[in-house]
Structures are given as structure tokens and as C-alpha cells.
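>>> What follows is a predicted protein model with its sequence.
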Amino acid sequence: MSGVPGRTYAGIRVGVLALLWGSTFLWIKLALDGLSPVQVTLVRCALGTLTLTVLLFGGRRRLPQGGATWRHIVVAAFFCNALPFGLFSVGEQTVDSGVAGVLNATTPLWSVLIGLAIGTERGLRPVRLAGLLLGFAGVLLIFAPWQQSGLASWGALAIVGAAGSYAVGFAYMGQHLVGKGIPTISLSTAQLLAATGLTTLMVPVGGLETVHVHPKALIAVVVLGVFATGITFHLTYRVIADEGATNAATVGYLLPVVSVGLGAVVLDEAFSLRVAAGMVVVLVGVGMTRRQKRAAAPEIMQNPEGGDPRIVEAQHAEQHAEQDAEQDAVK
């Protein structure tokens, strides 16, 4: 597919991805009306695992082999799934879904700092340093610590912690999982499976609360697990295979806009000029930190889409697309 129809189709698919990803925070908010944060996280991971398992075996793939690989998968699942998913659910008990989406977009900023700490960043060019400082200034503007009734709460800190957790997980995946010849669908399925197991361990702590089953919460958690966590993985791989990682990365810059818009329209969340200004500053800062030399392949461990592990895995898919095609031909 090429020309105007091809570009139109690509634009529609990018829009669908942005809507699914950006709606994650809305579904979490709605699910919390009937479930505890631990319950939301567990059901989300379990449904996402089930969805990817169907895709895995439907594509005649299998889970990764080897104890060493699985140890790395468990660590990645903790930092990229179990911990941030849980922190987002905890945070959204007190923070609007739209603001959660904006704070989630700070992940690339934390990735730059972690890259400098572990040596994957060879220093910062002025434009990226300015972007880093500008991004954190935007976060400060959103938090408004000078206001006693501002967003500087434990909930907001939990969400920022989730964004930082993503960054740690991406760096770990870049060093121990990405580029090892394992199909991406196998890694993502195994990772969500491990995350489900890790979250299950937390059930005695916060998962035994009474579940208030009602249609809104039930629908929200199902959509969150199946579509926002499972199906979106598969759609991302298709974008990577057809259009490359760069186009897929651009989706991430739409996520805060989607989350804020859905929060305001569906949940009637307040949207002040200060938060709007902070969102713009964060996105500009993130965009500046993403300005880099194209030859820098190790930059995969940064999160170009602003907070979700799916882009990192999607970049992995691009690297191994030809290898997977050859394996299919052999079969």
C-alpha cells in the first residue's frame, strides 16, 4: 500500500494506537471504582497475558527457553510491568487520569539520567541537556509544590515513580534481553506472565479487599487488560514491521493529549491553564531529549514513546523482522 491511501491508512493506525495507549489511564481510573490497585494490576496483567498467549500460539511461537533468560525476564517484568502498573493504580486514586498521562511522559527524561549513570549516554549535547532541564521544569509546574493544595501528593509521586521504573526496566532490557534473537512476541508474553506471578505475590497485602462488581469497573478492567495491554502490543509490532520504529515512536507524543482529553470529556476532570502549560513544557522537553544522532543504536534503551514498554519491544521486532521471516519460511 503506497501513496495517499497508504499514508491515510498509516495515519488511522497511528491514531488507533494513540487512542488505545492514551486511554489506559482512563480505564485504570474507572476500574478503581470497583477494585483495589493490586486487583486492577493483577487482572490487567492476567488478561494481557491471556491475550498475548493466544497471539503467541496462533503465530506458532513458543515461550523463551533457559533459566538465565527467564531470570532477566522476571527482572524486566518487575520494573516494566508489575511495579509501574501498580504505582499507576495507586497514584490514580488521588490524581486525575489526564495528569497521570502527562507525568507518564517523563520516562524519557529519567532514561537519559539513567543512561548517563550506567554509561550508555556519552554525554549530552546542549539541546538534549536543555530538553532535560525543561522537562523537569514542566513536571515542577504540574506539581505546583508552592501550592498547599497542589498535585505534590503521594499519588503524584507514585506516578512519577512509575515513569522512573519504566526507565530502569528499559535500560535493563537493553542490556540483557533486546537483540538476543528471541522473537518479540515471545518476550512480551513471557514478561506479562512473569508480571502476573509477581503481582499475585502482592494479593495478601492489598488484593483481598472486597470487590464491588458493577458494569463500569468490570468493562474498564477488561478493556484495560485485553486492549490497552494485550492487543496494543500486537498493533505496535505491525507498525514497526510496516513503517519502522521511528513512526511508531511518534505515537508516544500523542498519549498525554489523549489522556488529558479523555479525562476532561469522560470524567469531567479539571484542566487548569497551569497544568496545560506544564504539559506543553514536558512534551517540548521530551522532544528535545529525543534529538540525537541516528547512528546511536544503543539509544533503544531510552523510551521514545514516553512511558510504555511496548515501544522498546517494538524496536526489537524491527531488528528481528527478517530473522523471523526466515524462520517462518523454514517452517
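Here it is on my side, so go on.
>>> can we go C-alpha only for contacts and neighbour counts from here?
Will do.
>>> Leaving out chain neighbours, which residue sits closest to Tyr253?
Leaving aside its chain neighbours, Tyr253 sits nearest to Glu305 (6.4 Å; criterion: CA to CA, 6 or more residues apart in numbering).
>>> go on, Val258?
Closest to Val258 by CA to CA, 6+ apart is Gly22, at 5.0 Å.
>>> check contacts around Gly307.
Asn104, Ala105, Thr106, Thr107, Pro108, Ala163, Tyr166, Ala167, Gly252 (CA atoms under 8 Å, 6 or more residues apart in numbering).
>>> mind checking the SS state of it?
Under DSSP: H, G, I helix; E, B strand; the rest coil, the three-state class of Gly307 is coil.
>>> what's the answer for the one 5 residues further on, then?
At Val312 the chain is in helix, as set by three-state DSSP.
>>> I'd say it and Gly169 touch.
No - contact between Val312 and Gly169 fails when scored by CA atoms under 8 Å: they sit 10.0 Å apart.
>>> since we're on the residue nearest to Tyr253, how many residues are nearby?
26 (other CA atoms under 10 Å).
>>> and if you look at the one 5 residues further on?
Close neighbours of Arg310, defined as other CA under 10 Å, add up to 23.
>>> try Ile118
Residues near Ile118, counting by other CA under 10 Å: 10.
>>> wait, isn't the residue nearest to Val258 in contact with Gly261?
No - under the contact definition of CA under 8 Å, Gly22 does not touch Gly261, with a separation of 9.3 Å.
>>> ok, now how distant is Pro215 from Ala156?
As for Pro215, its distance to Ala156 is 28 Å (criterion: CA to CA, to the nearest Å).
>>> Can you pick out the residue with more neighbours from these two?
Ala156 (25 against 10).
>>> and that one, what element?
helix 154-176 (DSSP states H and E).
>>> what do you get for Gly15?
helix 3-22.
>>> And that helix, what's buried?
Ala10, Arg13, Val14, Leu17, Ala18, Leu19, Leu20, Trp21, Gly22 (16 or more other CA atoms under 10 Å).
>>> and that helix, what does it pack onto?
helix 232-243, helix 255-266 (3 or more CA pairs under 8 Å, 6 or more residues apart in numbering; DSSP states H and E).
>>> After the first one, which helix or strand is next?
Sequence-wise, the next helix or strand downstream of helix 232-243 (DSSP H and E) is helix 245-249.
>>> In that next one, which residues are buried?
For helix 245-249, by 16+ other CA under 10 Å, it's Ala245, Ala248, Ala249.
>>> alright, now check it against this:
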Amino acid sequence: MKAGHLLQLLLLSAVWGVSFLQIRIAGDSFPPLWVALLRCSSGALLLWSVMILGRRSLPSRKLLPWLLLVALFNNAIPFTFFAWGERTIPSSTAAVVNATTPIWTLLISLAVQRGHATGRMIAGVLLSFAGVVLVVYGHEVGEETASARAGLVLGVTLVVMASLCYAIATVMAKAKLKGIDPIGLATTQLTLASLMLLPVALAGAYPVAVSVPSIAAIATLGLAGSGIAYLLYYNLLAHVSATHVVAVTYLLPIWGLFWGLLAHETIGWTAYLGVAVVVAGLLILNWKTQVQAASSTARA
């Protein structure tokens, strides 16, 4: 891998990694549905500009049902659930739990294709989940009230569901959306997700006492996390193997801890151990495995 591509990979992982912290900051002023809506719409605006200037092509209309489903499971639901979940858990914990996305993708793919899990796969899955439990336990040790523990369970459950949604979208995209211009696909996804979220957000709670940090976080999420990150991701896929690009999966939990530490989140020693265990599990899971899907990387 060339030095330039390695730098792009590190930049991509840093942008996606900081998204977890930006989601928490945005949630200080915006309800979860509004965080998701503004993230999708601002990202879509950037990608539409790229589409028009680059004369890229949109997916065929006959694929609209599948495009709607992928937008729902890859953007609308998980973006909302991350914002909701991070109201009660630290961004660093969310980043580590999100690392289960490749595991869910593998399990769903095996179920759909009626495949058989190897001993290596089982070991990788169990090890990764054990690492997540360590991270969650490390956070729970410091909690004292029943409401705080309930909030922890709710937050972790929502992030797990968001990660599962990413996996469902990945499997659907593999099966039904092959051969589509990736920028066109990403633009369509964010646009459709925005249209889905708009009426629901307008019918619910509205933002109050909007702060400058929250606005900056929303701009970072949309323009960087859901705009520039897509461009970096697909540019990397065009020049290096998907097996190398999937290394972003291993870096996201590490970046999550790093940004959380800078934001003065409470991080116990078990969290660092848990991240090491998660990364080890993912490495075992993907050892000598050819990654083929452009959207198989864990996202935030």
C-alpha cells in the first residue's frame, strides 16, 4: 500500500472514529431523529455536488424498493439509534459496540447462504463479543444507581441494534445492489433516508437551546462523517484491495477510545483490555478471508 493510501486510510478511520463523539455532542441540543436527519441531509448535499460536478450516475429506478430498504437499515435507523443510545452511554463504549457490525454481517450471511461456520469463525466471534462485554462491564463498574444501570443497558442495546441494521443493509446491498456507481448509491441512500426521517422528525420533539458545539458536531457528522468519508472510502476501494480497506474496522474502537479520552470520558482499564480483545477477535475472524463487499466496514 502506498504512503498516500495509508494516510487516507488513517484519515478515514479517524473521521469515522470521531463521529461517535460528535453524535454525543450533537445530542446535547438535538433530539435523536434530528441528529439523524441533519446528518443525512447535509451529507447528501455534499454528495449531490460531487454527483453533478463529476457527472456520476444514479441507480436505476427499478431498484427503488431495495434502495429504500438499504437507506432505512444503513442510515435512517442506525443514525437515530446511535444518537439515542449515546444519551446514556459514552461515545467510546458506542465505538467498541459498533465493532460488532462485521460479526453480525458474517452471521447473517451464513444464515442466508446456509453456510457453515468454521472453528476459526466461532473463536473470532466469541472473542470479539467477550471484548465488548469487558468494555461494557468496565463502564458499569463506576455506576451506582439503578437508573444509570438501566440507561447503560438501553444505550448498549440501541447501539447493538444499530450495528445489526448495518449488517442487514450490507447483506442486502451485496445481493441486490452490485455494479452500481458507489457515489450514486451513497447519494441515493442519504437522500432517501433524509426523506424518511423528515416527517417523523417534524412530528416529534424539536431542538431547543441549540449550542454552537452541537451545530459544529452536526456539520462534522454530515459533511465529514457521511460525505467526505464516503469519498475517501470509495477512492481507497478503487486503488487498494478491500481486504486492506477493511482494516478500518480494527481502528474504529481504538479511535473511539482516543477521542473519548480527549473528551474526558471516564474510561476504565477494562475498556482498554476489551478493545484489545475485540480487535484480536476481528483479526482472527478475518484471517485469510477475502472481503468482497464495499460496505462491509463498520461505520458510525
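Now that the structure is in, tell me what you want to look at. For clarity, every value in this text was computed on a predicted model and none was experimentally measured.
>>> The residue nearest to Tyr253 of structure 1 and Val211 of structure 1: what is the separation?
Distance, Glu305 of structure 1 to Val211 of structure 1, by CA to CA: 34 Å.
>>> now do Gly67 of structure 1
On the measure of CA to CA, Gly67 of structure 1 and Val211 of structure 1 end up 36 Å apart.
>>> and what of Gln319 of structure 1?
43 Å.
>>> Which one of these two is surrounded by more residues?
Counted by other CA under 10 Å, Gln319 of structure 1 and Val211 do not tie: Gln319 has more neighbours, with 18 against 13.
>>> what does that one align to in structure 2?
If you follow Gln319 of structure 1 across to structure 2 using TM-score structural alignment, you land on a gap.
>>> Leu251 of structure 2: neighbour count?
21.
>>> Please apply the same query to the one 4 residues further on.
Residue crowding around Trp255 of structure 2 was assessed by other CA under 10 Å; the count is 23.
>>> give me every residue that touches it.
Counted by CA under 8 Å, 6+ apart, Trp255 of structure 2 has contacts Ser13, Ala14, Gly17, Val18.
>>> Just give me the closest of these to Lys288 of structure 2.
For these, the minimum distance to Lys288 of structure 2 (CA to CA) is 21.9 Å, reached by Ser13.
>>> And the closest residue to that closest one other than its chain neighbours, how close does it get to Ser295 of structure 2?
Leaving aside its chain neighbours, Ser13 of structure 2 sits nearest to Val248 (5.4 Å; criterion: CA to CA, 6+ apart). Look at Val248 of structure 2 and Ser295 of structure 2: by CA to CA, they are 12 Å apart.
>>> and what of Ser241 of structure 2?
13 Å.
>>> Glu86 of structure 2 now?
According to CA to CA, Glu86 of structure 2 and Ser295 of structure 2 sit 23 Å apart.
>>> Then Arg55 of structure 2?
Counting by CA to CA - Arg55 of structure 2 and Ser295 of structure 2 are separated by 22 Å.
>>> Show me which of those two is the more surrounded one.
Ser295 (21 against 10).
>>> so the more buried one sits right up against Thr170, yeah?
Yes - counting by CA under 8 Å, Ser295 of structure 2 touches Thr170, with 5.8 Å between them.
>>> Run a quick neighbour tally on His176 of structure 1.
16.
>>> What helix or strand is the nearest residue to it once chain neighbours are set aside located in?
Using CA to CA, 6+ apart and skipping residues adjacent in sequence, the residue nearest His176 of structure 1 is His72, 6.6 Å away. In the assignment (DSSP H and E), His72 of structure 1 maps to helix 67-77.
>>> Mind giving me the packing neighbours of that helix?
helix 154-176, helix 184-200.
>>> Next, work out how far apart the aligned residue in structure 1 for Gly43 of structure 2 and Asp268 of structure 1 are.
Taking TM-score structural alignment, Gly43 of structure 2 has Gly48 as its aligned residue in structure 1. According to CA to CA, Gly48 of structure 1 and Asp268 of structure 1 sit 28 Å apart.
>>> Now do the buried residues in stretch 104-119 of structure 1.
Those would be Asn104, Ala105, Thr106, Thr107, Pro108, Leu109, Trp110, Ser111, Val112, Leu113, Ile114, Gly115, for stretch 104-119 of structure 1 by 16+ other CA under 10 Å.
>>> Could you identify the residue of structure 2 that aligns with the first one?
Under the alignment defined by TM-score structural alignment, Asn104 of structure 1 corresponds to Asn98 in structure 2.
>>> Tell me, how many residues neighbour the closest residue to its match other than its chain neighbours?
Of all residues not flanking Asn98 of structure 2 in the chain, Ser163 sits nearest, at 5.5 Å (CA to CA, 6+ apart). By the measure other CA under 10 Å, the count of residues near Ser163 of structure 2 is 31.
>>> Touching, Ser163 of structure 2 and Thr100? I think so.
Yes - Ser163 of structure 2 is within contact range of Thr100, at 6.7 Å (criterion: CA under 8 Å).
>>> okay, and the common contacts of these two?
Shared contacts of Ser163 of structure 2 and Thr100, defined by CA under 8 Å, 6+ apart, are found at Ala298.
>>> isn't Lys174 of structure 2 right up against Ala293?
Yes - contact status for Lys174 of structure 2 versus Ala293: in contact at 6.3 Å, counting by CA under 8 Å.
>>> circling back to that earlier point, how about the helices and strands packed on helix 3-22 of structure 1 in CSV, adding distance to Met279 of structure 1?
Formatted as CSV, these follow (distance: least, CA to CA, whole Å):
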stretch, distance to Met279 of structure 1
helix 232-243, 24
helix 255-266, 8
